[in-house]
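Asks: the following comprises the amino acid sequence and a computationally predicted model.
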Amino acid sequence: MSAPRRRIALAMTGASGVQYGLRLLECLIEADVHVYLMLSQPARVVIGMETDLSLPGRPAELARTLSALYGAAPGQLEVFGEQQWTAPVASGSGAPEAMAICPCTTGTLSAVAVGASRSLIERAADVMLKERRKLIVVLRETPLSEIHLENMLRLTRMGAVMMPANPGFYHRPQRLEDLVDFMVARVLDHLAVPQTLLPPWGDEPGQGD
């Protein structure tokens, strides 16, 4: 009997940088992870602005569209609406092992930091914190105000991992996709999902010669 798929939640909010979230989704599906996906309405707007994708509005149709786009197995990708409170991610008894908010707006950061739980994304993040499971926040904002920094510190103290979208350049990126992959690789590392997008430091060809 094969082992069950790992279950990881991915939320995308209305910050710039939807390429990070979409690439992360692609990599999670390739890694045979069962993905619970949540998109805020602002995230859908930004996806239309920053990509050529035209996504349907209904969760079931969106799941079919993205499953076909990224080659997901039947049932591997589940999409939930913002107010779908019966979703597994809304309860500790059905929670996945980890969650990434990628990209994350400062508004979502604030709501999660104070436990607002006004949407399924916010509630799912709250569940991760209360269940002591991994929550990764890929914040996309600059400059950062004192409010943002305080909210980041508050969530860090609760156990969340703050991972601002700050790609590195030591791997000498040649394309925009290389910068996206840098961040996605770091998120995958923290999710303990095997990845080949970026070698560990010290394993780059020619390093140490």
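Replies: Done, it's in. Numbers count the residues shown, from 1 in each chain.

Asks: rest of the way, CA atoms for contacts and neighbours
Replies: Will do.

Asks: the strands in the chain, which residues?
Replies: 7-12, 34-39, 77-80, 98-104, 134-139, 161-162 (DSSP state E).

Asks: counting by contacts, list what the longest one packs against.
Replies: Spelled out, it's strand 98-104. strand 7-12, helix 18-30, helix 120-130, strand 134-139 (3 or more C-alpha pairs under 8 Å, 6 or more residues apart in numbering; DSSP states H and E).

Asks: could you check the angle that strand makes with strand 134-139?
Replies: On the basis of axes from the mean of the first three to the mean of the last three C-alpha atoms, to 10 degrees, strand 98-104 is oriented at 10 degrees to strand 134-139.

Asks: next, the angle from strand 98-104 to helix 18-30.
Replies: When the same axes, to 10 degrees is applied, the directions of strand 98-104 and helix 18-30 differ by 150 degrees.

Asks: returning to what we had before: any chance of the strands of the chain in CSV, with mean neighbour count and distance to L22 too?
Replies: Below are those laid out as CSV (neighbours: other C-alpha atoms under 10 Å; distance: least, C-alpha to C-alpha, whole Å):
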stretch, mean neighbour count, distance to L22
strand 7-12, 24, 9
strand 34-39, 22, 11
strand 77-80, 22, 13
strand 98-104, 27, 9
strand 134-139, 25, 13
strand 161-162, 17, 19
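
Asks: pasting the second one now:
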Amino acid sequence: MTKERLIIGISGASGITYGIRLLKILQKLPVESHLVMSKSAEITLAYESSMKVADVKALADVSHNINDIAACLSSGSYRTLGMIVAPCSIKTLSEISTGVTSSLLTRSADVILKERRRLVLMVRETPLHTGHLRSMLNVSEMGAIIAPPVPAFYARPESLDEMVDYTLGRVLDLFDLEIPGMNRWDENSKQRPEQ
């Protein structure tokens, strides 16, 4: 039996570390990762990381060209678990919301929605105006999950890496994929305040 496949989209929003870390985590899980990285993401990478584009693409099992609309990901007959866009820019969200797709990244998301598979958008923008909120509502009504990368402090993270990993762990939970050793809420744990 072949591995399950998961599409990872990286758009040009700030927070490229989420996409990079997600690819690294997936290397340790029984999942074949398919990367689609936008041109804007490549620019953001230069600002937010010392990694090169080739280094990020090498983290994926398969890397697809953003302009290759004929790629396997653009067909509903190509089976996947779904897709995570990490981070998801407002431009990417808006294209998905309208169904007017201009790249393999947004076409892949469109296919995921039409096939009723799981689409998780880690929207990275603040503050939000009404148009942003309407686009989020629209994709949510179409079946996508909006999962902004918001840190959870009850896990008492001691580093930025721990914050990122916890957020990604929660996103991967949506695909029934578990990060080993994730610090989860336990009602009997020491995380609860003394009464």
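Replies: All right, it came through fine. On a predicted model such as this, the values are computed, not experimentally measured, just so you know.

Asks: any idea what the TM-score is?
Replies: After superposition, the two chains reach a TM-score of 0.92 (TM-score structural alignment, normalised by the length of the second structure), with 193 aligned residues with a C-alpha RMSD of 1.8 Å.

Asks: can I get the helices and strands packed on strand 98-104 of the first structure in JSON lines with distance to A165 of the first structure?
Replies: Putting these into JSON lines (distance: least, C-alpha to C-alpha, whole Å) gives the following:
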{"stretch": "strand 7-12", "distance to A165 of the first structure": "13"}
{"stretch": "helix 18-30", "distance to A165 of the first structure": "8"}
{"stretch": "helix 120-130", "distance to A165 of the first structure": "19"}
{"stretch": "strand 134-139", "distance to A165 of the first structure": "6"}
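
Asks: quick revisit: possible to save the strands of the first structure as CSV with distance to W201 of the first structure?
Replies: As requested, those are exported to CSV (distance: least, C-alpha to C-alpha, whole Å):
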stretch, distance to W201 of the first structure
strand 7-12, 26
strand 34-39, 28
strand 77-80, 32
strand 98-104, 23
strand 134-139, 21
strand 161-162, 20
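
Asks: and those: which comes nearest T65 of the first structure?
Replies: Each of the strands of the first structure has some distance to T65 of the first structure by C-alpha to C-alpha; the shortest is strand 77-80, at 10.4 Å.

Asks: which residues are contacting the closest one?
Replies: 29, 34-39, 59-60, 62-63, 67, 87 (C-alpha atoms under 8 Å, 6 or more residues apart in numbering).

Asks: chain neighbours aside, what residue packs nearest to A160 of the first structure?
Replies: Excluding the flanking residues, the one nearest A160 of the first structure by C-alpha to C-alpha, 6 or more residues apart in numbering is L135, at 4.9 Å.

Asks: what lines up with S110 of the first structure in the second structure?
Replies: By TM-score structural alignment, S110 of the first structure lines up with S94 in the second structure.

Asks: for the closest residue to that match other than its chain neighbours, give its distance to V150 of the second structure.
Replies: Excluding the flanking residues, the one nearest S94 of the second structure by C-alpha to C-alpha, 6+ apart is S135, at 6.0 Å. Going from S135 of the second structure to V150 of the second structure by C-alpha to C-alpha, to the nearest Å gives 19 Å.

Asks: mind checking which of these two has more residues around it?
Replies: Neighbours of S135 of the second structure and V150, each counted by other C-alpha atoms under 10 Å, are more numerous for S135; the result is 18 against 13.

Asks: return the residues in contact with that one.
Replies: Counting by C-alpha under 8 Å, 6+ apart, S135 of the second structure has contacts 93-94, 97.

Asks: aligned partner of the residue nearest to S94 of the second structure in the first structure?
Replies: Using TM-score structural alignment, S135 of the second structure pairs with N151 in the first structure.

Asks: now swap in V164 of the second structure and tell me
Replies: If you follow V164 of the second structure across to the first structure using TM-score structural alignment, you land on V180.

Asks: what number of residues lie near its match?
Replies: 24.

Asks: so it makes contact with P167?
Replies: Yes: the criterion here is C-alpha atoms under 8 Å, and V180 of the first structure meets it with P167 at 7.3 Å.

Asks: neighbouring contacts of whichever helix in the first structure runs longest?
Replies: In the first structure, with assignment by DSSP state H, the single longest helix is helix 176-190. Helix 176-190 of the first structure has contacts (C-alpha under 8 Å, 6+ apart) with 19-20, 23-24, 100, 136, 163, 165-169, 173, 194-198.
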